[in-house]
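Peer 1: coordinates only, sequence not included:
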C-alpha cells in the first residue's frame, strides 16, 4: 500500500471528520484546520519526493488491478498540484483564524474547507474518469455551501449562478463519460489512452474531445462560459474567495492538461486549435471585464478569467516549452491571485469597503500593506524579475518558436492591460487622497492584534513564495521540464498504471 499517494486525500477527510466531532468547540476546529492543512502540505511534499525518485507512484485500491479497480496515481504534475493544494489550504486556514466570524465557524466553515480540499486532492490523484466526476461533485457541494455561508442576498445570487452553470458542466461531463465507456469499455484513463487509438470512428472521438473540453472549460472558467466566476467570487468571505481563486479553477485546468495530453492527442490540429482560440478569447474578455470594474474583488475575479487564458494557451501550443510555461503559470497564478484576494480582505478590515472610489491614502498610513500589494500586483502583470514575468516569457517564447504570432501578440497586449488594472487599484486605493467621508480613524487603528497577525502571516507566506519563484525559479523550471516530458510522452503513465502497483 502506497501511503504517500493516498494521504493527500485521507488527511483532509480525517480533519473534516474531527472538525465535525468537535462541532461545539470553534477553538479546536481552528487548530485542526491549521494542523490538518500543514499535514496535507507535508504529505504532498512526501509524494513529490517519491515521484521524483520513481517517476510514477501507483496504488490499486483493494488490490484490484487496473483497469478493473480504482486507481490512485501520481506523476510529477499530480504531485506538484497536491503540494499546491496543501500550501493554499494552510495559508487560507491561517488567514481564516483572523478573518472568519464565529457565526460562519458555527455553521461548518472548517469541515467544508476540509471537504473542498479532499475533493481537489482527489481530482489531482485519481486515475479513473468516473472517480474524477465524483471528486468534482464533492468540490461542487463544498464550494456551494461555502459560498452561501452568511446567507446574504448577493451571496445567494452568486451561488445560484455558480451552481447552475457547474451543474450544466457536470451533466456534460457525465454524458461524456457514458459515451466514452460505450466506445472503449473502460473508464481507467490509462486504459482509455491505450484503447482509443484503435477506435475506427475518429469523428466520434473528436466529438467526445469537444464535450470534455466544454465540461472542463466551464470548470476552469474559460471563454465563453466563464461568467459564473466574476458573478460569484466577490460575494463570500475573502478567505473563501482566495481559496477558490487558488484551487478551484486549477482543477479544471489540470483536467484539460491531463485529458489533452494523455487521451485526446491523436488529432492535435483539430482539438488544440479550438483550445488556442478559446485561450485568446478568454484572455481578452477577462482583462476587458477587469478594466471596466471599480470594486477590488471584482477586478481580481475578472483577472482570474484572463489569466486562465494563459494557462490554456500553454496547453494549446502543445510543445514542451509551452507546457512548461503553462504549468509554471498555474503555480504562479495560485500564489499571486490568492495573495491579492487576501490583501483585499485586509484592506477591507482597515477601511470597511471594497469600492475603489471610497478608498485612498492607504499607502500613507499603511506603507507595509501597500508594498505587499505592489509585489503581488507587479508579479501578476508580469514585471521582471517577479514570477509572472518568467511565466509569461516562457509562453510567449514558445508561441514565437512555432509561429503563433497572433496569439502571442494577444498575450502581450493582455499583459499591458493587466498592468493598467493593477495601476488603477494602486492609484485609487493606496495613492490618491482619501475621499470625503472615509473613516480615517479606522484606517489608522493598529492591526497588531491576533486577528491582524494571522492575516498578515498568511499573506507573508504567499509573498515569500512569489519572491522565491521569481528569484530562485531555476529548480522549479527544472522540475517542470520533467513534468512536460512526462506529459508529452504519456507511455510512462500508461505503463505505470496498467503494469500494476509500482
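Peer 2: Here it is on my side, so go on. All values derive from a computational prediction rather than experimental measurement.
Peer 1: For the rest of this, base every contact and every neighbour count on C-alpha atoms.
Peer 2: Noted.
Peer 1: doesn't residue 125 make contact with residue 81?
Peer 2: No. Under the criterion of C-alpha atoms under 8 Å, residue 81 makes no contact with residue 125, lying 9.0 Å away.
Peer 1: which helices and strands does whatever helix or strand residue 275 lives in pack with?
Peer 2: Residue 275 belongs to helix 268-291 when assigned by DSSP states H and E. Here helix 268-291 touches helix 202-220, helix 296-317, helix 405-425, going by 3 or more C-alpha pairs under 8 Å, 6 or more residues apart in numbering; DSSP states H and E.
Peer 1: Return the most buried member of those.
Peer 2: Highest mean neighbour count of the helices and strands packed on helix 268-291: helix 296-317, a mean of 27 (counted as mean count of other C-alpha atoms under 10 Å).
Peer 1: on that earlier part again, would TSV of the helices and strands packed on helix 268-291 with distance to residue 147 be doable?
Peer 2: Listed next are the helices and strands packed on helix 268-291 as TSV, based on distance: least, C-alpha to C-alpha, whole Å:
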stretch	distance to residue 147
helix 202-220	16
helix 296-317	15
helix 405-425	25
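Peer 1: nearest to residue 69, of those?
Peer 2: When the helices and strands packed on helix 268-291 are compared by C-alpha to C-alpha, helix 202-220 sits nearest residue 69, at 22.8 Å.
Peer 1: can you confirm residue 456 is in a helix?
Peer 2: Yes. Remark: residue 456 belongs to a helix, assigned using DSSP: H, G, I helix; E, B strand; the rest coil.
Peer 1: What distance do you get for the closest residue to it other than its chain neighbours to residue 394?
Peer 2: Once flanking residues are discounted, residue 456 sits nearest to residue 95: 7.5 Å by C-alpha to C-alpha, 6 or more residues apart in numbering. Residue 95 is 32 Å from residue 394, where distance means C-alpha to C-alpha, to the nearest Å.
Peer 1: Below is structure B, check it against A:
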C-alpha cells in the first residue's frame, strides 16, 4: 500500500532554526565554566596543592566572561539561549538582562577576592575536604540562578548552591560547624520546600514555567490563587534572604565556618534570595506585589531595626557581621516594598554594594582575628598600633557599611529614603535612617575598642598574643588575605566617588523588571507565543 503523503510541519513553531550569534554563548558559559572546573578539581583530588592554581585563574576568567556579558546586554538588550533548540515554553531558556548580568559580575568579583584569600586561610585539610571544588559548584549555582529564564531551572540552581554551601559550611567537621550547619540546613531546606511547592503550583495554574511566558500570562489573570502563589514565593525567598522573622538561622550559622567561607556566604547567598524575590514579585506578579507591598514594607522595617540592635548587642565580630548582612537585606526589601523605579533601582544598587562590602567585612574580621588570635570584641585592642594600614582600610570599610560618605553605601540609602518618602512611607524612611544610625554606632564602637584602645595584654604590661597561624582563628595575616580586602575596599571607594555608571545600570535594571517587554521579546522574538 502506498504511504499517505505526510503533512508538512512548520518547525519554526517549536525550534530555533537559525544558529545563535557567537556572542550569545556568553549566556551559558559562566555556569558551564564553573561546573567544568569543579569536575577538574575533583579529578585532581590527589594534588590538592594545585587546586588554588586552577581555581583562582578560573574565577578570574569568570569575572571576564561576566563583564563581557554585561557589556553585551547593556548595548544590545536582553539575550536568550535555549537548550536543544527547543523554543520556550517547551525548552529551558537562559535569558539575561542587565539585572542578572550586573549581579553575576559583582558576585564573581567577590568570589575571586575570597578565592585569593582562601589560598592562605584554607589549610591542607580543608583542601582535601574539597574547598575549591565546592567553591566552583557554589559559583555555578549562583551564576546559573542569575542567568536562567526558567522558574524550575532557578530552583535547580538554588539546589546546586545549597548543596555546595553545606559542604563548605562543615569544612573541618568541628562541633561548632556541625551545630551551625544543622540550623542552616533545616531552615534553608524548609525554604527550598516552599519554593518547590510554589513552582508546582505555578505550573498547575499556567502550564508553563518560562519566566517571559509567565510575565505575559500572569497579567492576563487575577484572583485568589495568584495571591496565594505570590505569598508562597514571598515566604520562600524571605527565608532564603534571611528576612525577619525567619532570619535567626544566619547569625547562628555564618560565624561557624572558616572566615573565607563566611565571606562568601555573607556576600553572595542572601543576594540570590533577593534577586529571586525581585524577579518573581516585580516582573512576574506585579499586581500581587502591589497587594503584598505593605507586608513587605513591615518586614523590611523590622528586619532593619532588629538587625541594627543585634549589631549593638554582639561581642563576637563574626556574629556582628552576620547582623550587618541582615540589615542590608532589610534595606533591599524596603526598595522592593516601594514598587517604584527609583526604589527598585536603590535596591539593586544596594545589592551590588552589599555583595562587595559584606565579603570585605568578613575578610576584615578574619584579619583582625589573625593579628590578635581572638574574634571577641572584649578581647581585642591595639590593632591600629599593630597594623595602621589595616586600621585605615577597616575604617573606610566600616563607613561604607554604615552608609556614610564618600563610600558605596551612601547612594543606595539616599535613593531608598527618597523613594520611601515619595510614596508617603515616612515610617519606612525613618527605619532606614534609624537603623543606619544604630549601625554607625555599633561599627564605631568596634573601631574604638578593637583598633583604638590599647591591647588588653599591653594594658597589663604583658606582650600581646602571637598572630594566629593558618589553623587558628582568622587564618594567615599575610598579603594573600590583606590584598583581596584592599582590592574590595578600593572598588567600594571608587563606587562611592564615581556612582554614575552603577546608578545608571541599576536604573536600567529596575526599568527592565517593571517593563519586561524587551525581556519577553528576547525569548519570543517574533512577538508570538505558542
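Peer 2: Received, thanks. On a predicted model such as this, the values are computed, not experimentally measured, just so you know.
Peer 1: what TM-score do we get after superposing?
Peer 2: Overlay of the two chains. TM-score (TM-score structural alignment, normalised by the length of structure 1): 0.96; 497 aligned residues with a C-alpha RMSD of 1.7 Å.
Peer 1: coming back round to it: so residue 95 and residue 394 of structure 1 - more neighbours on which side?
Peer 2: More neighbours surround residue 95 than the other of residue 95 of structure 1 and residue 394, with 26 against 19 (other C-alpha atoms under 10 Å).
Peer 1: just checking, that one touches residue 238?
Peer 2: No. In this structure residue 95 of structure 1 lies outside contact range of residue 238 using C-alpha under 8 Å: 9.7 Å.
Peer 1: residue in structure 2 matching residue 26 of structure 1?
Peer 2: Aligning on TM-score structural alignment places residue 26 of structure 1 opposite residue 48 in structure 2.
Peer 1: Could you count how many residues lie near that match?
Peer 2: The tally of other residues near residue 48 of structure 2 (other C-alpha under 10 Å) stands at 20.
Peer 1: and if you look at residue 526 of structure 2?
Peer 2: Residue 526 of structure 2 has 8 neighbouring residues, counting by other C-alpha under 10 Å.
Peer 1: Please list all residues in contact with it.
Peer 2: Applying C-alpha atoms under 8 Å, 6 or more residues apart in numbering to residue 526 of structure 2 gives no contacts.
Peer 1: A strand includes it, no?
Peer 2: No. With three-state DSSP as the criterion, residue 526 of structure 2 is coil rather than part of a strand.
Peer 1: of all the helices and strands packed on helix 268-291 of structure 1, which lies closest to residue 68 of structure 1?
Peer 2: Using C-alpha to C-alpha, the nearest of those to residue 68 of structure 1 is helix 202-220, at 22.4 Å.
Peer 1: So which elements touch the helix or strand following that closest one?
Peer 2: Once the chain leaves helix 202-220 of structure 1, the next helix or strand it forms, by DSSP H and E, is helix 228-232. In terms of contacts (3+ C-alpha pairs under 8 Å, 6+ apart), helix 228-232 of structure 1 is packed against helix 153-184, helix 296-317.
Peer 1: what residue of structure 2 takes the place of residue 187 of structure 1?
Peer 2: For residue 187 of structure 1, the aligned position in structure 2 is residue 209, judged by TM-score structural alignment.
Peer 1: neighbours of the residue lying closest to that match once chain neighbours are set aside, just the number please.
Peer 2: Counting by C-alpha to C-alpha, 6+ apart, residue 209 of structure 2 lies nearest to residue 151, which is 5.2 Å off, once chain neighbours are set aside. Counted with other C-alpha under 10 Å, the neighbours of residue 151 of structure 2 add up to 25.
Peer 1: before we move on, what about the one 3 residues further on?
Peer 2: Using other C-alpha under 10 Å, the number of residues around residue 154 of structure 2 comes to 22.
Peer 1: can you check residue 178 of structure 1 too?
Peer 2: Counted by other C-alpha under 10 Å, the residues lying close to residue 178 of structure 1 total 15.
Peer 1: What's it aligned with over in structure 2?
Peer 2: Mapped onto structure 2 by TM-score structural alignment, residue 178 of structure 1 lines up with residue 200.
Peer 1: same check, this time on residue 337 of structure 1
Peer 2: Counting by TM-score structural alignment, residue 337 of structure 1 lines up with residue 358 in structure 2.
Peer 1: Same check on residue 317 of structure 1?
Peer 2: Per TM-score structural alignment, residue 317 of structure 1 is aligned with residue 338.
Peer 1: which residue numbers in structure 1 go with stretch 69-85 of structure 2?
Peer 2: Aligning stretch 69-85 of structure 2 against structure 1 (TM-score structural alignment) gives residues 47-63.
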